[in-house]
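Chemist: got a predicted structure plus its sequence, pasted below:
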Amino acid sequence: MPLPETQNEVVVLGEPVWRARSAAHEERVDELLAGHLRRRRDGVKHPVHDFLFTYYSFRPNQLRRWSPGYGVAPAGGPDPIPRADVVSRRDRIEGVHALLVATAGRPAHFGCFGLHEWAMVYGLAEDRVRHASHPLRLGAAGTDEVVEGHRVTCSHFDAFRFFTPAARPLNSLNPAADDRPAFEQPGCLHAGMDLYKHAFRLAPLIPAELVADCFELARDIRELDMRASPYDLTGLGYEPVRIETAQGKQEYAAAQRAFAERGAPLRQRLIEECERLLAASS
C-alpha cells in the first residue's frame, strides 16, 4: 500500500488508498446493519439490537459514511475537514477526553452481574416492563427476589436512571448526570457500549473505521447485556446467562472481563484521537 504524503501537516491519501478504505468501510457497515435494516423495513422490533439505534442517536447512514478524520486529505476526493470544525467542538472533545481518561484510570470491577436490567423492572407487573412481549424468566415475584437477594452496585448513570423508583434506594452507589468521571469504570458493560457514543460524537473528526470498531463492540456487549437480563429471549436464539446462580455469575464475570479487555485499546485510541484534536484546536 502506498505511503501517504504530508503537506502542511495534512496527510494526503492517494486516491486508490482512500477509495479502497471507503469501500471496505461501507461493505463492513452494510454487513453489520443488514439485519436491522431488514427488520426496520418489515416493521419488526428487536429487544436486543434496536437499542443501538434508539438509545444511541447515530443513524445507519451516518455510520456508513466514511471519513478519514481530521488532518487527512483524500487526493481527488472530499476537501479535508477545516480546523474551525475542530475548534468549534473543543468543549465536547474535552468532555469526552476527561471521561475516557477517568474511566481508563479506574480499576475494573466485575461484581455487578448485570443487575441493572433486573432493577429496571423491579416491582413492576409483567405487562408494565419495557419488553412486555417477552416474558420474565422467573416471573415478576422471582425477579424481585433476585434483586432483593443481591447487592446492587450500578456505577453507570445512564443505566441507573432507568431503575424503577422502588429499586433506586437499593443501589449502593448514587451516580448522577454531572459526575460520570467519578463513577464510570472499565468493567461496566454500559461504559464499554458507550465507547460507540463517544466515538460518533467525535465523528467525522476521527476515522470512520474507529467508529465502526466501537459499534461492533457495542453490538456484542448488548447481546450479553440482554442474555443476562430477566427476560426470556430463547425464542430469538439467545440462551440466558442465569446470573441468579453461581455458575451464571461466573459466566457473566468472565464475559464482562473479556469485553473490558477488548474495550481497553479502543478507549485508548479514542483518548489519543481526543488529544490530537485538542492539540490541533489550541
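Modeler: Sure thing, it's come through.

Chemist: going by C-alpha atoms from here, please, whenever you check contacts or count neighbours.
Modeler: Fine.

Chemist: those helices in the stretch 51-200 of the chain, which residues are they?
Modeler: With DSSP state H, counting those that start in this stretch, the ranges of helices along the stretch 51-200 of the chain come out as 51-54, 60-64, 83-88, 90-104, 115-119, 139-148, 157-160, 189-202.

Chemist: need the ones you listed in a markdown table (columns: mean neighbour count and distance to residue 182).
Modeler: Below are the helices of the stretch 51-200 of the chain laid out as a markdown table (neighbours: other CA atoms under 10 Å; distance: least, CA to CA, whole Å):
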| stretch | mean neighbour count | distance to residue 182 |
| --- | --- | --- |
| helix 51-54 | 14 | 25 |
| helix 60-64 | 17 | 30 |
| helix 83-88 | 14 | 26 |
| helix 90-104 | 18 | 7 |
| helix 115-119 | 24 | 19 |
| helix 139-148 | 17 | 25 |
| helix 157-160 | 19 | 11 |
| helix 189-202 | 23 | 13 |
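
Chemist: dump those into CSV; add distance to residue 249 as well.
Modeler: Below are these laid out as CSV (distance: least, CA to CA, whole Å):
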stretch, distance to residue 249
helix 51-54, 24
helix 60-64, 34
helix 83-88, 44
helix 90-104, 24
helix 115-119, 11
helix 139-148, 12
helix 157-160, 19
helix 189-202, 14
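
Chemist: of these, which is nearest residue 275?
Modeler: Taking CA to CA, helix 90-104 is the member of the helices of the stretch 51-200 of the chain nearest to residue 275, at 7.5 Å.

Chemist: got the contact list for the closest one?
Modeler: Helix 90-104 has contacts (CA atoms under 8 Å, 6 or more residues apart in numbering) with 180-186, 198, 202, 264, 267-268, 270-271, 274-275, 277-278, 281.

Chemist: got a quick PyMOL command for the buried subset of these?
Modeler: PyMOL command restricting those to the buried ones, with burial defined by 16 or more other CA atoms under 10 Å:
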select buried, resi 180+181+183+184+185+186+198+202+264+267+270+271+274+277+278
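
Chemist: re the thing from before, which one of the helices of the stretch 51-200 of the chain lies nearest to residue 44?
Modeler: Closest among the helices of the stretch 51-200 of the chain, using CA to CA: helix 51-54, at 13.4 Å.

Chemist: one more to weigh against that first structure:
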Amino acid sequence: MPLLDERTWRAREAAHEARVDAWIVPHLERRRRGVKHPVLDFLFSYYSLRPAQLRRWHPGYGVTLESGPAFDHDAFLAKRGESVAWIRALLAATAARPAQFGCFGMHEWAMVYRQTQEEVRHNAWPLRLSPDDTAALVEERGVRCSHFDAFRFFTAPARPLNVLQPTRERQTELEQPGCLHANMDVYKWAYKLGPLVESELVADAFELACDVRSLDMRASPYDLAALGYPPVRIETPEGRAEYAAAQRSFAARARPLRERLIAAIDALPAHHPASAA
C-alpha cells in the first residue's frame, strides 16, 4: 500500500485547498450577502458536493499517511460498489461514442420556451430576445439534446420538439462526449467516486465544469453581459461556429479526465464488483 510522508501529504493538501479556495471563497461570500449568480451558483447548487467537501483532500485509493490512520476504502467500496460500476459503464460508453457538435446550446432555450420573463428560472436577468422571438428560434433551429438532466428541465411545450426523448434508463445509451452537460458531469462522477480518486482530479474536473458552464450561459437566451459574460449568439451562423469550436475544445479536455477516472476504477482490487465492469 503506497505511503506518503507527512511533509508531502501536507504540501499536496495545502495546494489543493488553495486551488479550490479561488472558487469557494467568492461563492461563500456571495451566499453570505444573499447575492445570486446565475452562472457560478449552478456549480454549488445543482451539484451536491458542498464547498467543505470539495476542499477536503484525498490522495486516492490505497494511499495512506505514513504516520496516520488509513481511510477504509474497502468499506466504502462494499457500500458503493454497484454505483462505482455504473459510473464506469457510463464513462466508458460516453467516451466510446462519436462526439456530436450540432446542438448549438439550444437546450437552454428549450428551458424558457413559451415562458414569460417572470416565469423563466433566472428572471432577474433579461432575455436577449423577446419571448416570441425566443420561441421562433427554438422552432426554427430545433433541439437535439441527448442529456437527460438537461432535457428534464425543458418546458412542457418544448419536449416534443427534441429529436430524442432521453430518460434516466437510457442515459448510458445516449450520452455522448460532445455534450456540454456530459462534460460538466465529469465533475459529478469524480466527486461521487470520492476518496477512490485523488482530489487533484476532482479539482481538474471542477475547473472544466466552470469553463463549460460559462459557455453554456453565454450561449443561453439570457443577457449576462453586465456580469462579464458576453453572449455567444447562436442565433447567427458566426455564433454557432463559435459555439461548436468551444464545444470541441471542451470535449478534448474532458477526454483525458474520463480516462483517468476509468483507470482509477480499473485499478481497484479484482474482488470488488466495480473493477470487473
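Modeler: Received, thanks. Computed from a prediction, not measured in an experiment: that's the story for all the values here.

Chemist: mind checking the TM-score on these two?
Modeler: Between these two chains, after superposing, the TM-score reads 0.96 (TM-score structural alignment, normalised by the length of structure 2); 273 aligned residues with a CA RMSD of 1.1 Å.

Chemist: tell me where structure 2 has strands.
Modeler: For structure 2, the strands defined by DSSP state E occupy 3-4, 64-65.

Chemist: most tightly surrounded among those strands?
Modeler: strand 64-65 (a mean of 19; mean count of other CA atoms under 10 Å).

Chemist: what range in structure 1 does that one sit on?
Modeler: On the basis of TM-score structural alignment, strand 64-65 of structure 2 is assigned to residues 73-74 in structure 1.

Chemist: how far apart are stretch 241-259 of structure 2 and its match in structure 1?
Modeler: Relative to the matching residues in structure 1, stretch 241-259 of structure 2 has an average distance of 0.3 Å after the fit, by mean CA distance after the TM-score superposition for structure 1.

Chemist: and stretch 74-81 of structure 2, by the same measure?
Modeler: Superposed on structure 1, stretch 74-81 of structure 2 shows a mean distance of 1.7 Å to its aligned residues (mean CA distance after the TM-score superposition for structure 1).

Chemist: onto which residues of structure 1 does that stretch map?
Modeler: The aligned range for stretch 74-81 of structure 2 is 83-90, by TM-score structural alignment.

Chemist: how far does the matching stretch sit from the chain's center?
Modeler: 24 Å (CA atoms, centre = their mean, to the nearest Å).

Chemist: and for structure 2, the residue most distant from the center?
Modeler: The centre of structure 2 is farthest from one residue, residue 67, which by CA atoms, centre = their mean lies 35.8 Å away.

Chemist: contacts only, for that residue.
Modeler: So residue 67 of structure 2 contacts 5-6 (CA under 8 Å, 6+ apart).

Chemist: next: residue 33 of structure 1.
Modeler: Taking CA under 8 Å, 6+ apart as the criterion, residue 33 of structure 1 is in contact with residue 60.

Chemist: need the counterpart of it in structure 2.
Modeler: By TM-score structural alignment, residue 33 of structure 1 lines up with residue 24.

Chemist: same question for residue 196 of structure 1.
Modeler: Using TM-score structural alignment, the partner of residue 196 of structure 1 in structure 2 is residue 187.

Chemist: pretty sure its match contacts residue 206?
Modeler: Yes. Using CA atoms under 8 Å, residue 187 of structure 2 is in contact with residue 206, at 5.3 Å.

Chemist: just tell me the aligned range of the lengthiest helix in structure 2 in structure 1.
Modeler: As assigned by DSSP state H, the longest helix anywhere in structure 2 is helix 237-266. Aligned by TM-score structural alignment, helix 237-266 of structure 2 falls on residues 246-275 of structure 1.

Chemist: tell me the buried residues in that stretch?
Modeler: Buried positions in stretch 246-275 of structure 1, judged by neighbour count with 16+ other CA under 10 Å: 248-253, 255-257, 259-260, 263-264, 266-267, 270-271, 273-274.

Chemist: so residue 24 of structure 2 versus residue 56 of structure 2, what's the distance?
Modeler: Counting by CA to CA, to the nearest Å, the separation of residue 24 of structure 2 from residue 56 of structure 2 is 12 Å.

Chemist: next one: residue 163 of structure 2
Modeler: In terms of CA to CA, residue 163 of structure 2 sits 41 Å off from residue 56 of structure 2.

Chemist: again with residue 239 of structure 2
Modeler: Look at residue 239 of structure 2 and residue 56 of structure 2: by CA to CA, they are 39 Å apart.

Chemist: for residue 148 of structure 2, same thing?
Modeler: Counting by CA to CA, the gap from residue 148 of structure 2 to residue 56 of structure 2 is 30 Å.

Chemist: thinking again about what came up before, want to try a markdown table for the strands of structure 2, with distance to residue 50 of structure 2 as columns?
Modeler: Output for these, formatted as a markdown table (distance: least, CA to CA, whole Å):
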| stretch | distance to residue 50 of structure 2 |
| --- | --- |
| strand 3-4 | 27 |
| strand 64-65 | 24 |
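
Chemist: residue 104 of structure 2 corresponds to which position in structure 1?
Modeler: Aligned by TM-score structural alignment, residue 104 of structure 2 pairs with residue 113 of structure 1.

Chemist: my guess is that match contacts residue 254, does it?
Modeler: No. In this structure residue 113 of structure 1 lies outside contact range of residue 254 using CA under 8 Å: 10.4 Å.

Chemist: count of residues packed around residue 227 of structure 1?
Modeler: Neighbour count for residue 227 of structure 1, taken as other CA atoms under 10 Å: 23.

Chemist: residue contacts, the closest residue to it other than its chain neighbours?
Modeler: Spatial nearest neighbour of residue 227 of structure 1, chain neighbours left out: residue 240 (4.6 Å); criterion: CA to CA, 6 or more residues apart in numbering. Neighbouring residues of residue 240 of structure 1 by CA under 8 Å, 6+ apart: 227-229, 232-234.

Chemist: against residue 218 of structure 1, how distant is residue 240 of structure 1?
Modeler: Separation of residue 240 of structure 1 from residue 218 of structure 1 (CA to CA): 19 Å.

Chemist: also residue 60 of structure 1?
Modeler: Noted for residue 60 of structure 1: a distance of 14 Å to residue 218 of structure 1, by CA to CA.

Chemist: nearest residue to the middle of structure 1?
Modeler: Structure 1 has residue 193 as the residue nearest its centroid, 2.0 Å off, counting by CA atoms, centre = their mean.

Chemist: how much space between it and residue 185 of structure 1?
Modeler: 12 Å.
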